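Chemist: what shape does this take:
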Amino acid sequence: MSEQTVLEVKNLAKLYGEFQLGPVSMMLEEGYVYVIMGRNGSGKTTLFRMLNAIVQPERGMLEWFPAAAAPVTEAPSGQNSRPAAPENRTPASAEVETLREKRRRIAYMPDELDIPDLGWSLRDWRDAVFPFFPAWDDACYRRLVGRYGLDDRKAMRKSSKGTKKLAAFIIALSQSPRVLVLDEPSAGLDPFSWKMMLEDLSAFMSAGDKTILMATHIIEEIRRLGDYLLFLENGKVHGPFEKDALSESWRTLWVSELPASAEALPGAAAVEKGTPHRLVTRSPGATREALEKLGIAVTDERPLEWDELFWHVVRNKGKDM
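Modeler: This is a model prediction of the structure:
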């Protein structure tokens, strides 16, 4: 699998009143699904809007495809290719054009529908958007409209939240992007549409050269799609953590007795008294070894459920992780 960097962020920061997002530093590689998690108000939407040049940061740097040249693109079917750039183009204008070309490879699906007029239909939206994306795939657009059973001539203001989400999803996928940035993409969907969206996201990633950065609270989406996890808490990003490795490093141990200072055991993150007693550890080997030295046997061991794992990682961020 390619290890091309698709996004590099260094010390990105944005201040809103007393709340500061950042400084955020992270690097995303091609071919993976990155899931960012955080409580409401933690700054996920602000971060996504900065990544898509909708909100400007106070400081810091971000660059999409930092080692990539501007891509070769094709005009939509039935149109002529764009004219060649003038030979006397200045370096500044060439740099701006390169940035535009890079951003045409990124599709952003916001949490809230973002079109100029809810009186528009999905087809109106499509007509306004596609000229700006030379790789626009109208066959994909038509297929998805049919697959989700949408009437693309119906005004958006007459549509449900779920239908508006699907419309935004269709517009994003039809751009034939290299990167999908999705902010709570399935919020408001019925179970059937949700399942189809997961199928379409899996199909998008199947080529091996695509990348997804998504925010979600839905555990099953993380379980089925995620490769790496990032945690946003109090304006700070922690990670990315490789999902399966993170799952293996956090375990639940059951013991028949507890030492007097169980909370001080190496790796111990939580202790629950019961029959048997339950220990949550972020360092299973160290915790087992300490228990063995105390003559305490571990009677059972299992991975944490995903929702509990995420809670403990955020709660214990920075502690031997």
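Chemist: CA only for contacts and neighbour counts going forward, please
Modeler: Fine.
Chemist: what helix or strand is the nearest residue to residue 271 once chain neighbours are set aside on?
Modeler: Leaving aside its sequence neighbours, residue 271 sits nearest to residue 279 (CA to CA, 6 or more residues apart in numbering; 4.8 Å). Using DSSP states H and E, the element containing residue 279 is strand 277-281.
Chemist: show me the strands in the stretch 151-300 of the chain, by range?
Modeler: 179-183, 211-215, 228-233, 236-242, 251-255, 268-272, 277-281, 298-303 (DSSP state E, counting those that start in this stretch).
Chemist: next, the second sequence, to be compared with the first:
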Amino acid sequence: MLALERVARGIEPLTARLRPGHPIPEPEGERTVRVERVEHPAEGVAQLTLVPARPGETLPAWQPGQHVDVVLGGGVLRQYSLTGDPSDRSAYRIAVRRIPDGVGSGLVHGLREGDTIGLRGPRNAFPFTRAERYLFVAGGIGITPILPMVLSAHRAAVPARTVYTGRSRATMPFADLLPGEVSVRPDDECGPPDPAAIVEGLTPGTAVYVCGPSPLIEAVRARTPEGTPFFSERFAPAPVVDGEPFEVQLGEDGPVVPIPADESALEVMRRVRPATAYSCRQGFCGTCRLTLLSGEADHRDRPTGGSPRGEEFAPCVSRAAGGERLVLDV
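Modeler: Prediction:
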């Protein structure tokens, strides 16, 4: 679910206005939480309120845009944005849309109040930074990381405009919680979103945040003026558009698998070995990383804390430098 497109460096987190000091550290390890409440704020969306399994404990501090790694049944690991109140450390809130045949979302929708799951993080793959003003764009369940950002900007009295798109109002959670200048545009009422209209009137000093399907992100980015701080998070891996063919050898004595220019190594490896572990498919969670035994890798992953790369290779996004063969320890 998560991918950062462009980061404006050297910008202080907006939450520094409200909480002086250094950025919140990303904790390591796994903790057990209990599902305190299950709600359904929209069709096909389950919202979970998660509290520490041990009474009296508090959860790690977090900032808008951060996510947690959720450890589900059978060791399935998925990443979900935190969408509650960052000032409330007694509980976390996540919201997950049910995806047909989706393993992770199916497990989440099967949880009941009182069940326990594991959490890792929070981690930051979608940093919320200080700006003079904001344009927030959410597509469907992409509202989950955007909502805390909108609320934080509103509380800090920073000018912001929010555009929220989706298939229909019935499928769009949290529309009634968005303060300030908000345009809610369901496709069945307003037609498909118009990216040019979304960025119309964008002024210098505005930071643009987009979360949603890849076509929405790319369309808004293409119409955003050059030099504008642009941040995005997607729910599916980006297509491979600049790849070269290479080979992966699965173990020192294992089979050699050719990787086409337009596919990731993970996609091909899973056809050969369906049990190959993966989660985010975007290069930040570390689930699919394997030890690189030989060969020079073109590393394209971006660890977000708690998952150092070391001498490892992330087959979901990384490739071989110069199209050579990589030998992986599998």
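Chemist: quick one: TM-score?
Modeler: After superposition, the two chains reach a TM-score of 0.30 (TM-score structural alignment, normalised by the length of the first structure), with 170 aligned residues with a CA RMSD of 6.8 Å.
Chemist: right, and the helix or strand after the biggest helix by length in the second structure?
Modeler: When the second structure is parsed with DSSP state H, its longest helix is helix 143-155. Per DSSP H and E, the first helix or strand lying C-terminal to helix 143-155 of the second structure is strand 160-166.
Chemist: tell me the angle of that next one relative to helix 143-155?
Modeler: 160 degrees (axes from the mean of the first three to the mean of the last three CA atoms, to 10 degrees).
Chemist: which strands or helices does strand 160-166 of the second structure pack on?
Modeler: Strand 160-166 of the second structure sits against strand 133-139, helix 143-155, strand 181-186, with contacts defined as 3 or more CA pairs under 8 Å, 6 or more residues apart in numbering; DSSP states H and E.
Chemist: who wins for proximity to residue 42 of the second structure among the ones you listed?
Modeler: In terms of CA to CA, the element of those nearest to residue 42 of the second structure is helix 143-155, at 12.0 Å.
Chemist: before we move on, back to that, any idea which of the strands of the stretch 151-300 of the first structure gets closest to residue 38 of the first structure?
Modeler: Closest approach to residue 38 of the first structure among the strands of the stretch 151-300 of the first structure (CA to CA): strand 228-233, 4.8 Å.
Chemist: other SSEs contacting the closest one?
Modeler: By 3+ CA pairs under 8 Å, 6+ apart, strand 228-233 of the first structure packs against strand 33-38, strand 236-242.
Chemist: list the buried residues of it.
Modeler: Buried residues in strand 228-233 of the first structure, counted by 16 or more other CA atoms under 10 Å: 228, 229, 230, 231, 232, 233.
Chemist: now do that strand against strand 33-38, angle only.
Modeler: Using the same axes, to 10 degrees: strand 228-233 of the first structure against strand 33-38 is 20 degrees.
Chemist: can you pull the contacts of the residue nearest to residue 271 of the first structure?
Modeler: Going by CA atoms under 8 Å, 6 or more residues apart in numbering, residue 279 of the first structure touches 252, 253, 254, 255, 268, 269, 270, 271, 272.
Chemist: next one: it relative to residue 301 of the first structure, how far apart?
Modeler: 9 Å (CA to CA, to the nearest Å).
Chemist: would JSON lines of the helices and strands packed on strand 160-166 of the second structure with distance to residue 32 of the second structure and mean neighbour count be doable?
Modeler: JSON lines is the format used below for those (distance: least, CA to CA, whole Å; neighbours: other CA atoms under 10 Å):
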{"stretch": "strand 133-139", "distance to residue 32 of the second structure": "30", "mean neighbour count": "24"}
{"stretch": "helix 143-155", "distance to residue 32 of the second structure": "22", "mean neighbour count": "23"}
{"stretch": "strand 181-186", "distance to residue 32 of the second structure": "36", "mean neighbour count": "17"}
